[in-house]
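*Asks:* Structure here, sequence nowhere to be found:
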């Protein structure tokens, strides 16, 4: 049996689709809940750059963009050297309903890793997505 390759989390947010979309695709939004600052070139092939206090940074490559529906990107695998070319793919899907918006985030690509790297990256990101989605909800309700 292979390693788990997929993390999936969903959260319902009592906010309109447009507001949730802006939170996950704009520099202002991402720099408020995901990182401490962000730059976004919102187009397929564009990049998003995030920075955190303490000097950590990440750069994403936008792979999929369906306005107010789907936002997908590749990003470095946490715990691997910056020079490592392997990436995971993250996709946010937004679904509006009568009481707000459901956000589903799926991250794939962990099966390409060796056992120790897989365990660290998969476990870390499984925990990380729960925390980050909670921050998204807090940001949008704040």
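*Replies:* Arrived safely, thanks for sending. None of the values given here were measured: they were computed from a predicted structure.

*Asks:* contacts and neighbour counts: CA atoms only from here.
*Replies:* Fine.

*Asks:* which one is the spatially most central residue of the chain nearest to, not counting chain neighbours?
*Replies:* Compute the mean C-alpha point of the chain, and by CA atoms, centre = their mean the closest residue is residue 90, 5.6 Å away. Using CA to CA, 6 or more residues apart in numbering and skipping residues adjacent in sequence, the residue nearest residue 90 is residue 107, 4.3 Å away.

*Asks:* what about versus this one:
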């Protein structure tokens, strides 16, 4: 099956946010599991480790060769919305998520004919030391990471 063609992420400088909406040719429940279960998130995004399931779960996320950063599940509303708060700043990282040095990314899932619409919105860049640079960096990051999510789900459907 050919992968869905999805538009790139966009930066909204006025709201200090990055947004991307994609279509995935996979059932809603399967997409939900792949954006919430650490062993599945780790197959397409960063290596995620969480202490528990649901809102308030704490943990870390990281990529090979990079440091692990603190992460916390902010909202958990199966199977339609989950959000994570994570630290993005350069320099020494706090041991837990620092409200002043973090952004929140929210996945919203909607069932559509033939699959699932997933929207990610990352907010809070105005609280970082380099909002413009981080928004540009994360825009590219969401393009690459969500393309991997689509490839994973559509390649195994």
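*Replies:* All right, it came through fine. Small disclaimer: the values here were computed from a predicted structure and weren't measured.

*Asks:* For residue 32 of structure 2, see how far away the equivalent of the residue nearest to the centre of structure 1 over in structure 2 is.
*Replies:* Applying TM-score structural alignment, one finds that residue 90 of structure 1 aligns to residue 105 in structure 2. Using CA to CA, to the nearest Å, we find residue 105 of structure 2 at a distance of 15 Å from residue 32 of structure 2.

*Asks:* mean distance, the one helix or strand the match of residue 90 of structure 1 maps to to its aligned residues in structure 1?
*Replies:* Assessed by DSSP states H and E, residue 105 of structure 2 sits inside strand 102-112. Superposing on structure 1 and averaging over aligned pairs (mean CA distance after the TM-score superposition for structure 1), strand 102-112 of structure 2 comes out at 0.6 Å.

*Asks:* which of the residues in that strand are buried?
*Replies:* 102-111 (16 or more other CA atoms under 10 Å).

*Asks:* and if you look at stretch 28-44 of structure 2?
*Replies:* The neighbour-count check on stretch 28-44 of structure 2 (16+ other CA under 10 Å) flags 28, 31-32, 34-36, 38, 40-42, 44 as buried.

*Asks:* and it, which stretch of structure 1?
*Replies:* So stretch 28-44 of structure 2 sits over residues 17-33 in structure 1, by TM-score structural alignment.

*Asks:* roughly how far is the top helix by length along structure 1 from the heart of the chain?
*Replies:* Counting residues, the longest helix found in structure 1 (DSSP state H) is helix 115-141. Offset of helix 115-141 of structure 1 from its chain centre (CA atoms, centre = their mean, to the nearest Å): 9 Å.

*Asks:* for that helix, which positions count as buried?
*Replies:* Buried, per 16+ other CA under 10 Å, within helix 115-141 of structure 1: 117-118, 120-122, 125-126, 129, 133, 136-137, 139-140.

*Asks:* which residues touch the residue in structure 1 that residue 127 of structure 2 lines up against?
*Replies:* Aligning on TM-score structural alignment places residue 127 of structure 2 opposite residue 112 in structure 1. Each residue near residue 112 of structure 1 by CA atoms under 8 Å, 6 or more residues apart in numbering is listed here: residue 118.

*Asks:* Could you measure from the equivalent of residue 62 of structure 1 over in structure 2 over to residue 120 of structure 2?
*Replies:* Using TM-score structural alignment, the partner of residue 62 of structure 1 in structure 2 is residue 73. Distance, residue 73 of structure 2 to residue 120 of structure 2, by CA to CA: 15 Å.

*Asks:* what ranges do the strands span in structure 1?
*Replies:* 6-13, 37-40, 47-51, 57-66, 70-76, 87-97, 100-108 (DSSP state E).

*Asks:* what's the shortest one in contact with?
*Replies:* The reference is to strand 37-40 of structure 1. Strand 37-40 of structure 1 is contacted by residues 25-28, 30-31, 46-52 when judged by CA under 8 Å, 6+ apart.

*Asks:* just those residues now: which is nearest residue 83 of structure 1?
*Replies:* Among the contacts of strand 37-40 of structure 1, residue 49 lies closest to residue 83 of structure 1 (CA to CA), at 16.4 Å.
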